[in-house]
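> Okay, here's the prediction I keep looking at, along with the sequence it came from:
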Amino acid sequence: MRLRATFILLLPLLLLASHTPTTPPATEQPGYQLIQPALLSAHLRFLSCDELEGRETAKRGQKIAARYIAAQFERLGLKPLGDSGTYFQRFFVKERRLGPNNELVVKVGNLTTRFNRLFEDFAFAVRGAQATKLSGNVVFCGYGIRDKTLSYSDYDGIAAQGKIVLLLSGIPKTARQSESLERWNDTYTKYLAALEAKPLAVFMVVGHSATPSLKEQFDSRKDQLAMSTMSLVDPARTALPESRSTNPPFVLISTEVANAMLAPYQKTVSELAAALEERKPQSFELKQVTASLTIDIVEEVLPTENVCAMLEGSDSTLKHEAVVYSAHYDHVGVGISGRVFNGADDDGSGTAAVLALAEAFAKNGTRPLRSMIFLTVTGEEKGLLGSKFYTDFPKFPLKQTIANLNIDMIGRIDEKYEKLGNPNYIYVIGSDKISKDLDAVLQEQNRASVNLTLDYRYNDDNDPNRFYYRSDHYNFAKNGIPVIFFFNGTHADYHEPTDDFEKIHLEKMSKVVRLIFAVGWELGHRRAPLRRS
């Protein structure tokens, strides 16, 4: 009886305890309150200034940013998680960049004309291009159409093998209403058809038939086309990996260059385009013409680094598990035009968020039970290189990494939400793909904190943008680690030199960072593991 009476007296307390959250509310934490626009602004203003030269991977500005991030981690007393007791995880990349000696030469008899104004006389993309020196005869093959269903081919009777194939861009005006010919408007379709002829190279003329000139078409795009490419270097290799390509080069040329080739035949691009309106091939070999092409691609192995730190958990057992906060601190650098791509939103905003989160947790007073890892990676813009290296050579065991919260572009408002007049949103990607428990934590913490609109539009497996595969969380997801990618969507300044600090919405950004703090706080305290879906 006495035992029963004691139980009855304790019952209200037991019921109260069963409904009391085991995790102290994130919103009541000093660290949560510390996340303010001013804190984010201080970091982001520096990271996106012109002096950092667009933070291109392995370049001066990226190195300055890396030292800045490491200094912040050190100031906060966080444990270095890099190499040899530093905050830096170092690795090497092979860069392929545009060299200075690019030229197209047209020789007709004893007359030699040199064209060396890249993106005015001729153009190509560094991505996919190989260092090239070639010279050969030229064959003109109209619009480059080879269509069996129409019984039409611009290659009939032309021996194009081992020669430079000269094509016109687009299709005849009279064919623009034809569905069967419309596919030949596609440049890649033309290139594939040309490859069947086994040419030495493919030159395509742009700027004819009342379309903008090559210079006009590429003036705003040349920075992107000229951007260097990079790939990871295997740590076991010391020599420069050899580049190989079996495909002939594809080059766009101006009407001026094409007309120089056609001059000995008293023809012009405009005249040939007009004749092709009759849908009869005008193909012929330019026997008096030799064209030479030099594509100058410089390859170099360069050092770069991720920057990573850890706040050790307070529980003797759970501290051996961790939540990883990640963002990429690199951007695309300085364009061939000399314009600086500051990347304030992409991904200065995410990097500033990771630094603010590091400060929030470090100064909170009460530490989570699990460890918190703050990882800023480089090489994202070159193909998720830094996160690939980290997950290949992790500084904390992946099997004990319970989640990755990746932050890439959270400082702007996209067109959809601009029209709605609602800045208080965030796109959520990947939160339910590996663990539905993680998505449940996200939704619960959102309701309990900032109550943003969580938009799952880009989480759809059929979304054509494929954002799930395009940021650093993906390298964690490939290893079976539950992930959330926080993203504000694209905007007109995405990958443009106009992605500047002045356009950042700091109030909106601080709300997103508070939500991310709350999610990490809950993950750092919950006893139950995240169940895999």
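Received it, and whenever you're ready, just let me know what you need.

> Going by C-alpha atoms from here, please, whenever you check contacts or count neighbours.
Fine.

> tell me the contacts of Val289?
Val106, Lys107, Val108, Gly109, Asn137, Val138, Met261 (C-alpha atoms under 8 Å, 6 or more residues apart in numbering).

> Which positions in the helix or strand it falls within come out as buried?
Applying DSSP states H and E as the criterion places Val289 in strand 284-295. Residues of strand 284-295 classed as buried: Phe284, Glu285, Leu286, Val289, Thr290, Ala291, Ser292, Leu293, Thr294, Ile295 (neighbour count, 16 or more other C-alpha atoms under 10 Å).

> Second structure follows, compare the two:
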Amino acid sequence: MKYVLIFLLLPFITKAQQTQVNTDSLMNHIWVLASDSLHGRLPGTEGFDKALGYSMAFFEKHGIEPAGRDFWPQQVPMDVNRIDSAYFLIETGRDMMQLVPGVDFSVRGYSGSGNVDSDVVFCGYGTEADYEGVDVKGKIVLVFKSNPSFNNDLPPFTIRRHADIAYTHGAKAIVFVSQPNQSNPQKPIGSVMHGEGPMHEDLPQLQISVEKADYLLSNSGYRLSELQSLIDSTHQPHSIDVNKKASVMVQAVYSANGFTQNIVGVLHGNDPKLKNEYILIGAHLDHVGTIGNSVLYPGANDNASGSAAVLELARVFSLQKGKLKRSIIFVLFGSEEKGLVGAGYLAGHLPVDKASIVAVFNMDCIGYGDSLMVGNGKSCPDLWSLADSTSSELGNRISIHTWAGGGADLTPLFEQGIPGLYFVTTNSYEHLHLPTDKPETINQALYSDMVKLVVAITKRLVIDMQ
């Protein structure tokens, strides 16, 4: 009799297990999305298209329907750029030292193409004032990757704006470097966040490490930290010829008429009235690509972790479809890395009335760090209280730190008046936009706890109706 009872209960046990968050399933998605074959998931490339195809096939397998003909996928106009190859050499006095891509230098995602062998000129913060009386025609300029803190009258810093200033003064290449006097100077990262300004297709744009920038300055009589201190203390430019040559090369392929894509699917609820209300669960699918065949930016935490979580939530709730009262919209955003492009477009081209969206849950960088954090709580205190009480019941309290105004891809939707929360982990950015952001670095226990939290909060809103 005991064995018969176990046999009869087995299907129910299996069903219950299937509706729980599966860490192996999450990690399998991350291994796929962060793999070499997806080439860093840069929009406008085959790698991003593969990520789209993989995700759409998974949604379809689990009964997630397109939110409409124009949402599977949703095409978003955007200029695109691909870095095919690059090198950076510095004169040593005897020969040229070759820098290591991904470690000593990176290529900006919207760099132009070119091959420049020339003198290098340090031009401070790269503002117009830094170029006064300085000859940079035909040369490579080295500038800090920020505005000076002592001048609040300047327009916001963007890569394109500062590249345009250098270009206007005749420079043939621009190299950015972090401020060495910061507590933790940024390493050379892969990034497509270039901001406002014209695109110069013939201007190579790179970022160098502080250590190699100091080597570049070794004949100038200054260290980089000394130059920053001098400029910051006097509030005056101090541009100098560094007395070294460098050689930089970038091959890029640019299109002003490209596009990125969102995937927007829906799992319909069953209540005659409440099925017309929605919880939107999203994460950005894109990352920052490669430097040709030499450097891969895998983007495991940023944001294969969030994308995998969206896929896992789709699986979990598809198995409970008959219990759903409200409907769930699942979104994978394109081109968050360029400046919330996909989310911004979706906010203006929603598949449903924005008033029918009860909440947006956005997940970004949730697989690395040391604790759970939920943003936008000051703007949506009721939702944050729900997250806090739910996390307490699960035994994984969220950080008391939160903020207002959205965050990441939640921001443009929140600005449309749609309430929401932004799920992230604390101290999550050690590998941000670096080649080391690999699946092996994922904190699987923390990651699983975060996804379980989002599942539990969502369940309260679509099944339990809290």
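Okay, I see it. All figures in this text were calculated on a predicted structure; none of them were measured in a lab.

> of the buried residues of strand 284-295 of structure 1, closest to Asp223 of structure 1?
Ile295 (16.9 Å; C-alpha to C-alpha).

> isn't the closest one right next to Leu134, touching?
No. Ile295 of structure 1 is beyond contact range of Leu134, at 9.1 Å (criterion: C-alpha atoms under 8 Å).

> a markdown table for the buried residues of strand 284-295 of structure 1, including distance to Lys395 of structure 1?
As requested, the buried residues of strand 284-295 of structure 1 are exported to a markdown table (distance: C-alpha to C-alpha, whole Å):
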| residue | distance to Lys395 of structure 1 |
| --- | --- |
| Phe284 | 62 |
| Glu285 | 61 |
| Leu286 | 61 |
| Val289 | 59 |
| Thr290 | 56 |
| Ala291 | 53 |
| Ser292 | 50 |
| Leu293 | 47 |
| Thr294 | 44 |
| Ile295 | 40 |
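
> And those residues, which two are furthest apart?
Checking these with C-alpha to C-alpha, the most distant pair is Phe284 and Ile295, at 26.3 Å.

> does the residue nearest the centre of structure 1 count as helix, strand or coil?
By C-alpha atoms, centre = their mean, structure 1 has its centre lying nearest to Glu381, at 4.1 Å. Three-state call for Glu381 of structure 1 (DSSP: H, G, I helix; E, B strand; the rest coil): helix.

> now the top helix by length along structure 1, how far from the centre of its chain.
Of all segments of type helix in structure 1, defined using DSSP state H, the longest is helix 506-525. Its chain's C-alpha centre and that of helix 506-525 of structure 1 lie 24 Å apart, by C-alpha atoms, centre = their mean, to the nearest Å.

> Stretch 346-366 of structure 1 now?
Counting by C-alpha atoms, centre = their mean, stretch 346-366 of structure 1 comes out at 22 Å from the chain centroid.

> which residue ranges form the strands in the stretch 101-250 of structure 2?
Assignment of strands within the stretch 101-250 of structure 2 using DSSP state E, counting those that start in this stretch yields the ranges 105-107, 114-122, 140-144, 173-177, 205-208, 240-255.

> now for the longest one, which elements pack on it?
Secondary structure elements in contact with strand 240-255 of structure 2, counted by 3 or more C-alpha pairs under 8 Å, 6 or more residues apart in numbering; DSSP states H and E, are strand 80-91, strand 114-122.

> Let me know which of those strands is the nearest to Val177 of structure 2.
strand 114-122 (10.5 Å).

> ok so, going back, between the helices and strands packed on strand 240-255 of structure 2, which gets nearest to Phe333 of structure 2?
strand 80-91 (15.9 Å).
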